[in-house]
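Undergrad: heads up, no residue letters with this:
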């Protein structure tokens, strides 16, 4: 146990000043923690081998308005696995290096080719061009039936899944190259959102090694590539005589897919790229959990986490995020009403009559085979749930 008279030794830590507080990196495990200045001063005094009771008196003199409890802070450091020794006795921790190691083979020069100081300006320029295309040609606004380019439901869904998968991988490549532009490694994994949405996810943990301003482009990397793909698709539709062709149908699928993915990014109740960008711009890094505390007072179906507590200066941003949270839920409902539900109704309007047709009818087998990709998706979802639950248990 840690007492007021204890001397504690910490594992090697790297401390970086952030927007409002400090980011502390455990160089042994690769984990990061946000701490206010008073905690940083406490760590420095601990590293100077000063007993905890003296540290508390020193900090109380420096921070008279703070409720300084050095024993509680030392226990917190112990819970974080940052304490190596207490009074010369080694503290046993199972510390594994969680730092991602993947994609180091991608040269940093390739990342810097796409992501540099002018990239944010280029991104907003490309977004403006895409909006201009749709303003000039309103028929480019995607329709829920755009994915059904074949008479066969199976071929249409599989082809849409194939196109969507390519776009997702290109999106994640944007994040990967943005990280590689700073010579940072990363990993690519699979997870889910809202229990049913499968997503690839680039490990952005190493982004904490960078100053806040340089992290913005890392979170925008996927959207940057998405908007370029959308710009290419809309440019082809605008300038090429492809109306009524298969190429035009494929481009319409691309437009629809990126349109849905862009709306998804605005769903702030999930930790999307724009959510992390919002966190980084405001310097509030537990803003979702803190906002859920506020919303749970009026919306009982939202579970608040009593263990999270916002810093005083974050209250305004937390309330602002709570507004975005509600807007994000509304946007999702609109997406389901205008796109997802009509797509399912269309599918079932074709599927049920086909299942009732003779077994020799090709549409019957098309309906039967439609179950196959559905089962694959469910299997991957189950795998994602199991993997996610294992992490929570660990």
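TA: Yep, that arrived. Since the structure is predicted, the reported quantities are computational estimates derived from the model, not experimental observations.
Undergrad: C-alpha from now on. contacts and neighbour counts both.
TA: Noted.
Undergrad: If you tally nearby residues, what's the number for the nearest residue to residue 141 once chain neighbours are set aside?
TA: Of all residues not flanking residue 141 in the chain, residue 134 sits nearest, at 6.6 Å (C-alpha to C-alpha, 6 or more residues apart in numbering). If you count neighbours by other C-alpha atoms under 10 Å, residue 134 ends up with 15.
Undergrad: what about the strands in the stretch 101-250 of the chain?
TA: In the stretch 101-250 of the chain, the segments counted as strands under DSSP state E, counting those that start in this stretch are 188-193, 197-202.
Undergrad: OK, contacts around the spatially most central residue of the chain?
TA: Nearest to the geometric centre of the chain sits residue 272, at 4.0 Å (C-alpha atoms, centre = their mean). Contacts for residue 272 (C-alpha atoms under 8 Å, 6 or more residues apart in numbering) come out as 264-266.
Undergrad: ok, and the most crowded of the residues you listed?
TA: Ranking these using other C-alpha under 10 Å puts residue 266 first, with 21 neighbours.
Undergrad: this is the comparison structure:
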């Protein structure tokens, strides 16, 4: 072990958060976070306040009861990019989605956002969620019928065109809820577009939640669902007034409400699928104190089916105990979850797709010389384009993984 020097190490603006038996250290700007033993947190905090390496080593030894190689630890921090190189250049955050903002979004003051996610607000959201469940149970007629409610007008084509911006706006509201909740606890977020199973999705990068204690992370993780519940309850309340005869709006108003209930409910239930990288999956990971459950789940599945390589076996041996404990049962939840995704797709996505395809086939039957042909092709193409893009992205991912496996095998 090398003797520590008196030299001071200038660190980047790092966050240091105790998390169970470990400490989470990271650079909020680059979005890089790691877990280290508590003694490492002692060293980082000492360096942050300007202590030299020798002084930091003395504090670490007093904490651990044995000498600590601070010089080697500093080199690890340097490799992680946690040591200030003096360039003054901003660090670019690592990409976590196929399409993503490079910069973190702040904008709104935490003081303004905080009241929307205080105890009183969460109580209201809970009551509204119970209202939605109670309404669907007591008035089954308000449960969406996707094959009908997805289409605002009698013209399938124009309705299909309207459904796309409706769905995009719904997703934007959900992700905006995550961002607003993140600002409520003083952290930044950024938006992106990626693939989840059979769908293209918007997503909010909440990596900076690692800068706050575990109990505070639930606010941004559940912020999107909170917005979904508020919007859905307002829509259901309006539809309930129509259903009971208290309110008699024009037919197009009730049809618009029906479309939005369908869109909002489909998105909310999607986020409840814990076997996907959904909002509730993130809540589960936080509650269990996991670090990389998704990866460990994959390794445990490969081991169960006898497909674990020597390198992967070593990776699994070094996994966090919390990940392994949860992965032993979560792997089967994930595997069974494929049926859940197919059921969701069959209930919410397939009926509108079948209706549009049937309508488009009738329109295309007139041939390319008719206006009906091109109108049908345009509408069908716009509605089916997201599914086509999902297939393209999925194929590219499979080909890339195969190329990586071939490259590893040739070494």
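TA: Structure's in. What do you need? Values in this document were obtained by computation on a predicted structure and should not be read as measured data.
Undergrad: Tell me how they score on TM after superposing.
TA: In this superposition the chains share a TM-score of 0.78, using TM-score structural alignment, normalised by the length of structure 1; 379 aligned residues with a C-alpha RMSD of 4.3 Å.
Undergrad: one step back: roughly how far apart are the residue nearest to the centre of structure 1 and residue 48 of structure 1?
TA: Distance of residue 272 of structure 1 to residue 48 of structure 1, computed by C-alpha to C-alpha, to the nearest Å: 41 Å.
Undergrad: Export the strands of the stretch 101-250 of structure 1 to JSON lines and append columns for mean neighbour count and distance to residue 351 of structure 1.
TA: Shown next, in JSON lines, are these (neighbours: other C-alpha atoms under 10 Å; distance: least, C-alpha to C-alpha, whole Å):
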{"stretch": "strand 188-193", "mean neighbour count": "15", "distance to residue 351 of structure 1": "27"}
{"stretch": "strand 197-202", "mean neighbour count": "16", "distance to residue 351 of structure 1": "23"}
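Undergrad: want to throw those into a markdown table with distance to residue 317 of structure 1?
TA: Below are the strands of the stretch 101-250 of structure 1 laid out as a markdown table (distance: least, C-alpha to C-alpha, whole Å):
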| stretch | distance to residue 317 of structure 1 |
| --- | --- |
| strand 188-193 | 24 |
| strand 197-202 | 26 |
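Undergrad: All the helices of the stretch 151-300 of structure 2, residue numbers only.
TA: Along the stretch 151-300 of structure 2, counting by DSSP state H, counting those that start in this stretch, helices occupy 156-184, 218-243, 251-271, 279-288, 293-304.
Undergrad: chain center to the second one: distance?
TA: Relative to the chain's own centre, helix 218-243 of structure 2 is displaced by 19 Å; criterion: C-alpha atoms, centre = their mean, to the nearest Å.
Undergrad: what packs against it?
TA: helix 119-138, helix 156-184, helix 251-271, helix 279-288 (3 or more C-alpha pairs under 8 Å, 6 or more residues apart in numbering; DSSP states H and E).
Undergrad: which helix is the longest one in structure 1?
TA: helix 362-393 (DSSP state H).
Undergrad: buried stuff in that helix?
TA: 363-367, 370, 381, 384-385 (16 or more other C-alpha atoms under 10 Å).
Undergrad: Stretch 306-321 of structure 2 too?
TA: 308, 312-313, 316, 319-320.
Undergrad: quick one: contacts of it?
TA: 290-291, 296, 299-300, 302.
Undergrad: how about TSV for the residues you listed, with distance to residue 75 of structure 2 and neighbour count added?
TA: Listed next are these as TSV, based on distance: C-alpha to C-alpha, whole Å; neighbours: other C-alpha atoms under 10 Å:
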residue	distance to residue 75 of structure 2	neighbour count
290	26	20
291	23	17
296	28	25
299	30	22
300	32	23
302	34	16
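Undergrad: Trace residue 256 of structure 1 over to structure 2, please.
TA: For residue 256 of structure 1, the aligned residue in structure 2 is residue 262 (criterion: TM-score structural alignment).
Undergrad: ok, its match - contacts?
TA: 144-146, 149-150.
Undergrad: same thing but at 10 Å, please
TA: By C-alpha atoms under 10 Å, 6 or more residues apart in numbering, the contact set of residue 262 of structure 2 is 142-146, 148-150, 167, 232, 256, 348.
Undergrad: can you redo those as a markdown table with neighbour count?
TA: Listed next are the contacts of residue 262 of structure 2 as a markdown table, based on neighbours: other C-alpha atoms under 10 Å:
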| residue | neighbour count |
| --- | --- |
| 142 | 17 |
| 143 | 16 |
| 144 | 21 |
| 145 | 16 |
| 146 | 21 |
| 148 | 18 |
| 149 | 20 |
| 150 | 28 |
| 167 | 18 |
| 232 | 24 |
| 256 | 18 |
| 348 | 21 |
